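Enquirer: Build me a model:
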Amino acid sequence: MDTMAAIRQTFFQECEEQLAELESGLLAIERQESDSETINAVFRAVHSIKGGAGAFGLDELVRFAHTFETTLDLMRSNALEITGNLVKLMLRSADGLADLVRFSRDGTDLDRARIAQLHAELTSAASGDAAPTIEAAPAPAAADESNGPDENGFTPIRFSLEDLVATELDTPMEETTRGPLVVSFRPKPELYAKANDALVLLREVRRLGDVSISCDISEVPLLTELDPEGAYLSWKVELDPAIEENAVREVFEFVTFDCDLDISVKAAFSSQDTEAADFQVIPVADIATMLAESPAPAETAPITPPQPEREMTPTETLIKAGTAQAAPQSAQQTTIRVDLDRVDRLIDLVGELVINQSMLAQRVTEAGIARLSEVAVGLDDLEHLTREIQDSVMAIRAQPVRPIFQRMSRVVREVADMTGKSVRLVTEGENCEVDKTVIERLADPLTHMIRNAIDHGLEKPEDRLAAGKSEQGLVRMTAAHRSGRVIIEVSDDGAGINRARVRQIAVDKSLIDPNAQLSDGEIDDLIFAPGFSTASTISDVSGRGVGMDVVKRSIQALGGRISISSRPGHGTTFTLSLPLTLAVLDGMVVTVAGQTLVVPLTAIVETLQPKEQDVHGLGETSRVVAIRGSFIPLIDIGLQLGYREEEADPFNSVAIMVESENRTQSALLVDGIIGQQQVVIKSLETNYGHVFGVAAATILGDGRVAVILDVDAIVAGTRSEMNRSDNRKRSAA
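Expert: Down below sits the predicted model:
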């Protein structure tokens, strides 16, 4: 049972890959950037899902995939014209197929009415939109294609050679005159590379009834030239006339693309014909013995040693000798599947290695050992090696954002249908890699942002036409690496943010004071306030005010930040800045009021020593520092975090200039800088709770625990306090 569960899990993992390829291919077809190979790849993806589902008895998935596959086959054979409506149907069917896969895997809720409707539309497209003609007749049918209904009751729209001849002569063919089936089966190396066994397939054919099997060994090279990963044997099988062709094709269904397979009807078949074709006829008794004793598929397929009580056949002897002595001629690039828990454990161990390396370096420094000594030089080498190991381990978890971008295509289609808008999604930078944990936790925030962009950002088609825009709205998603972080942007070409309306709603909901003076950026940020919504009515898409505030909290929980930029009449852009990994970061270790803190290095612009003539007061308690003609807010970290009650002397302190989420700059006032260090992130919320201004914690080289500052939260809290102070002053006046 454990083995079957593992195989089943592997099947569903491969389904996710096939679904991603299916979605990618259909989107390329929609953009008219496809060729015949794209359609073939789409067909193979559905075919692979269907084949695996059949092995596990997933009947609903098999039935839907079969009809989907039939329609795709008509498309690739040019028997069905590819139109915009047909491609949309294919995309919706891909969504339905994904739902069926997840239902089969997790037992989640399934909208069977929707699946039935898609199934009916696919059947109608296959039978009504276009009919196959003799000129457009496809190549020989794939492994599960036939002229009659299969076990699920579906009849593919296809004409075989016999049907065409019968139609021309107006004389139906009689089933009783059909001769025996002859199967020519030649495996490709790919068949064995996927842990399939030709003898197992032949054993399954033998179970159908009386058969005659012969093996061709004429292409087997000399032992010194034999490639153990090659495929040199082929078989010819003659079957009893009573055996149906459908049953034979089902045997080879899983290996259709990994072998040369031909099934034909022959009036007569004799041993003389076989000998004339340079076949070595192996006695049926030997074939039966080989089939009966062939090993079951396993993770590895070692050569089974010969049974002592039976003399090996010439074919078995040749395979045994060649595999035992020949060496692989070329290395083949492979991938492996590893349990994510094992990778996480490895990352934790590397994190501990980083901590211990820092501790060792700290002890050496405290011991007063010279930096040029052999011990110090060895420690430097250990530090470089540790960093390389950490980077390599992080790369194991790194994955491209393509899967989540492709998932958003479905969200766009569904929301566009619900709102009655025409929307086109454009994605860029799909190969940009980020930590797997970040990708998994990005799904919900991006879904909210896409729904918000379509429902609130894009105008209705008639309004877009009146504004001189295209009737079809555009939503763009981009991803890129920038300054050690991942930047994801979600933009639309809609009407932009109506700031007057946003401000009025915020006032009506008592989110801001009516007299508050807010900049455009601060008004835009009101969208992230809890309970804020500009929707006039509650619908299935939006209107409950539980969207963008959730987005901001989710992004901040990832150690990221989000900002908005909007131009009225031109659209809105949401920018997400995320860390590449949630495990380690490079930080600046500083001291504040006797406490040791870490400031993320990616947020730091520069450090400076404030001069007396550059520091100015602002209001009752605020201060700014003049830097190159600009006034930057000066934030006392010790005062903000409650480490001290009196303001620090800025002239005996160090100012660290940082850039916050809306790209505004502030200066953090600290007592001193210890140095730059790579630290391992330990979640504080998971083990303790949320603390203002603290993003996480870490363990320093001396064993002490230090907190990692949440720069954006500190800056935002300071600005809010300044606004509240200004409002109190205006109210008092």
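Enquirer: When you work out contacts or count neighbours from here on, use the C-alpha atoms and nothing else.
Expert: Fine.
Enquirer: now Pro461, nearest residue through space, not along the chain?
Expert: Nearest residue to Pro461, sequence neighbours excluded (C-alpha to C-alpha, 6 or more residues apart in numbering): Glu471, at 4.9 Å.
Enquirer: Wait, the one you found touches Glu462, no?
Expert: Yes. Using C-alpha atoms under 8 Å, Glu471 makes contact with Glu462 at a distance of 7.2 Å.
Enquirer: Which one's more surrounded, the two?
Expert: Ranked by neighbour count (other C-alpha atoms under 10 Å), Glu471 and Glu462 place Glu471 first, with 18 against 12.
Enquirer: what's near enough to touch that one?
Expert: Glu471 is in contact with Ser422, Pro461, Glu462, Arg464, Leu465, counting by C-alpha atoms under 8 Å, 6 or more residues apart in numbering.
Enquirer: So which of these wins on neighbours?
Expert: Ser422 (20 neighbours).
Enquirer: excluding its backbone neighbours, what's nearest that residue?
Expert: Ser422's closest residue in space is Gln472 (C-alpha to C-alpha, 6+ apart), at 4.8 Å.
Enquirer: From Leu91, how far off is that neighbour?
Expert: From Gln472 across to Leu91, the span is 18 Å (C-alpha to C-alpha, to the nearest Å).
Enquirer: Following up with a second sequence; could you model it the same way so I can compare the two?
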Amino acid sequence: MSIDIEQFHAVFFDESQEHLDDMEQLLMELDVEDPDLEQLNSIFRAAHSIKGGSGIFGFDALTGLTHVMENLLDKARKQTISLSVPTVDLFLETVDLLKTILDAYKTESDLPTSEIESGVAALEKALAEADGQAAPSEGVAQDEAQTESASADDDIDGFGFFDDEPEAATEAQPAPTEAASKNDDIDGFGFFDDEPAPPATAEEKAGYGFFKPLEAVNEDAKAAQEDAAKAAEKAKAKAAKTKKPAAKQAEASSIRVDTLKIDAMVNLVGELVITQSMLSMIGDEVSGAVGQKLQTAIVELQRNTREIQESAMSMRMLPVNMTFNRFPRVVRDLSSKLGKQVDLIIEGGNTEIDKSMIEKLVDPLTHLVRNSIDHGVEKPDVRKASGKLEKGTVILRAAQRGSSIVISIIDDGAGLSRERILAKATENGLPVSPDMPDSEVWLLIFQPGFSTAAEVTDVSGRGVGMDVVRRNIEAIGGRIEIESTKGYGSAFHIHLPLTLAIVDGICAAVGNQTFVIPLVNIIESLQPLPEQLKLIGNENLLWIREQYWPLIAIHEMMHVDDAIDNPTEGIVVLLESSKRRFAIQVDALLGQQQVVIKSLEQHYRKVPGISGATIMGDGRVAMILDADAIADLCRPVYEEEKAS
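Expert: The predicted structure is shown next:
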């Protein structure tokens, strides 16, 4: 019987990626001054697993590189070499290279041969240097390893019971006190010394205090207690740092399922929701005892459908930590490169988000974090001169607010410069005004080719990126806000829907059509008074909250007949997008509803101002409005606001 081994490739790629992510995270947490043996063992095991799997599948480039890396890790975990920052950097660079090789095998593209050769050469050079320094310190390292665990030392034979030299045997025995165990000159515990030391001498501790004055014995006992207390605290700290086996064991109870299968199930659940809505409408038309029974059954069906929907959606949800965990490395490398001291704080990493958005968030977040370090956080001497701590702080935070997720990138750096941004915007020919509110000024940095950097570096300064950041965020139904105070720092807030498959919205009637307005974009709704409306040129404006809002008539934009033309007779909904605030005019609000999004572009074509469609309970199709696309139809009203 022949086995098609390629069917296991996907599992190997997924597991190897997890191993590499774990290795990177553990290396970032490693304390080079006092490395945790369990962390080193975990890193070694991950490398060993990748080597074993790659060997089975014939991925020779992975096998060769991990083999050399494994040898160096083995020396580190056995404490025959001392770790240093350059060594950890080398391990991190090797992890990056392993990711590149893994991706090459996964996509069946060309291997980076020259990079692999350089990586192997760097590891072999480190191994040669390690072998050179291991010889004089090997005995010391073995002694330290024995105190941790005798089974971990490969050089112990017979556990010291059959050593040829009695001295070695006595050294291997446990010492009654720490003070005595530190003395290399103790032979036979002092009972058979040819010339017993004077009992009052503090430097020589022969006899374990039998011939010492009582005061000296008490001092030794007190010192031993203090050392024991410190050792206990240190062991407790190490134990707290390495409580990860339980999490790994929990992961073992899960199974791997193709995302296409989950998407198919979510789609079927969406159809079930639509069917349930149809039955609810039919039930309203049935009266009498039968109608009452039908309503009871429909309510039960509605409850079960909601639970099935939530269960199906939860399968798509993953903790945002899957994205956040890569940023400690980004911050470490970039701050070191720029000569800055930056502390990254991650908050709300357990907040869950739709899997389809996890990978799409990586590029925007990476660019914003890099910008915070490059443009935001100042160098240590500048921060010290301005009365700040030399080490800057970048906070990466995720939190759920209602039906949306808010991801924030906050720094305590120099903040955005309003003057420089306005000057650059004027230079680029953008329509600006000195009276623009800060919130509108900050959004100018998202214009293509916009940069206020004093110099161009390989990190930033070319004006490429922030416009792409906004475009990528809008592509997954999100929007971005900026807060900044000069001299105190900046905050970028990304608002995202919980999922791309289902949206909470308000159904609005426009003529004989129904439109769904995403709840995440709605500020409030009202029926305007005549004095709140103003016409300037061809632009309709609404005066509310001490400012003018562009007013868009949905029936005109969507060419709907039989709609209410006068805004005072209909309803105005205030919306907020990533670009600006504006108002839309509809006939009436029909109520809040959770709807399943269907791609209009896939089944029909792209319609301006529409992000998708859904099927209502009566079987009719309702369009879902795209707030960001509608915002493009609005023009700034700074001149009108100033004139008022």
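Enquirer: After superposing, what score do the chains get?
Expert: Taking TM-score structural alignment, normalised by the length of the second structure as the basis, the two superposed chains have a TM-score of 0.75; 549 aligned residues with a C-alpha RMSD of 3.9 Å.
Enquirer: what helix or strand does Asp391 of the first structure sit in?
Expert: Using DSSP states H and E, Asp391 of the first structure sits within helix 374-397.
Enquirer: corresponding residues in the second structure for that helix?
Expert: Residues 293-316 of the second structure are matched to helix 374-397 of the first structure when aligned by TM-score structural alignment.
Enquirer: thinking again about what came up before, more neighbours, Gln472 and Leu91 of the first structure?
Expert: Using other C-alpha under 10 Å, the more surrounded residue of Gln472 of the first structure and Leu91 is Leu91, with 21 against 17.
Enquirer: From Gly689 of the first structure, how far off is the more buried one?
Expert: In terms of C-alpha to C-alpha, Leu91 of the first structure sits 44 Å off from Gly689 of the first structure.
Enquirer: Among the contacts of Glu471 of the first structure, name the ones in strands.
Expert: Counting by DSSP state E, the contacts of Glu471 of the first structure place none of their members in strands.
Enquirer: related to what we said a few turns ago, isn't the residue nearest to Ser422 of the first structure right up against Leu425?
Expert: No. At 10.3 Å, Gln472 of the first structure does not count as touching Leu425 under the criterion of C-alpha under 8 Å.
Enquirer: show me where the stretch 301-450 of the first structure has strands.
Expert: 398-400, 423-428, 433-435 (DSSP state E, counting those that start in this stretch).
Enquirer: among those strands, which is nearest Leu164 of the first structure?
Expert: For the strands of the stretch 301-450 of the first structure, distance to Leu164 of the first structure was read as C-alpha to C-alpha. The smallest value, 43.3 Å, belongs to strand 423-428.
Enquirer: And the closest one, what's buried?
Expert: Val423, Leu425, Thr427 (16 or more other C-alpha atoms under 10 Å).
Enquirer: ok, average deviation of that strand from the second structure?
Expert: Compared with the second structure after fitting, strand 423-428 of the first structure has a mean deviation of 2.7 Å; criterion: mean C-alpha distance after the TM-score superposition for the first structure.
Enquirer: related to what we said a few turns ago, next, the buried residues of the helix holding Asp391 of the first structure.
Expert: Result for helix 374-397 of the first structure [16+ other C-alpha under 10 Å]: buried residues Ala376, Leu379, Glu383, Thr386, Arg387, Ile389, Gln390, Val393, Met394, Ala395, Arg397.
Enquirer: residues in contact with it?
Expert: The contact list for helix 374-397 of the first structure, computed with C-alpha under 8 Å, 6+ apart, reads 343, 346-347, 350-351, 353-354, 357, 361, 364, 369-371, 434-436, 581.
Enquirer: Give me the subset of those residues that lies in helices.
Expert: Members of the contacts of helix 374-397 of the first structure lying in helices (criterion: DSSP state H): Val343, Leu346, Ile347, Val350, Gly351, Leu353, Val354, Gln357, Ala361, Val364, Lys436.
Enquirer: tell me the contacts of Leu291 of the first structure?
Expert: Contact analysis of Leu291 of the first structure by C-alpha under 8 Å, 6+ apart lists Leu199, Val200, Leu202, Arg203.
Enquirer: which one of those sits closest to Gln504 of the first structure?
Expert: Val200 (73.2 Å).
Enquirer: Relative to Glu293 of the first structure, how far out is the closest one?
Expert: From Val200 of the first structure to Glu293 of the first structure the distance is 10 Å (C-alpha to C-alpha).
Enquirer: higher neighbour count, those two?
Expert: Under the neighbour definition other C-alpha under 10 Å, Val200 of the first structure and Glu293 were set side by side, and Val200 has more, 19 against 14.
Enquirer: Map that one onto the second structure.
Expert: Using TM-score structural alignment, Val200 of the first structure lines up with nothing in the second structure.
Enquirer: Which secondary structure element is home to Val200 of the first structure?
Expert: Taking DSSP H and E as the criterion, Val200 of the first structure maps to helix 198-206.
Enquirer: longest helix in the first structure, by residue count?
Expert: Criterion DSSP H: the longest helix present in the first structure is helix 2-30.
Enquirer: how about that helix: buried residues?
Expert: Using 16+ other C-alpha under 10 Å as the burial criterion, the residues of helix 2-30 of the first structure that qualify are 8, 11-12, 14-16, 18-27, 29-30.
Enquirer: for stretch 608-625 of the first structure, same thing?
Expert: Within stretch 608-625 of the first structure, the residues scored as buried using 16+ other C-alpha under 10 Å are Pro610, Val615, Ser622, Arg623, Val624, Val625.
Enquirer: list the contacts for Ser536 of the first structure?
Expert: Applying C-alpha under 8 Å, 6+ apart to Ser536 of the first structure gives the contacts Gly543.
Enquirer: Wait, a strand at it?
Expert: No. Using DSSP: H, G, I helix; E, B strand; the rest coil, the assignment for Ser536 of the first structure is coil, not a strand.
Enquirer: how near is it to Arg501 of the first structure?
Expert: According to C-alpha to C-alpha, Ser536 of the first structure stands 12 Å off from Arg501 of the first structure.
Enquirer: ditto for Glu462 of the first structure
Expert: According to C-alpha to C-alpha, Glu462 of the first structure stands 22 Å off from Arg501 of the first structure.
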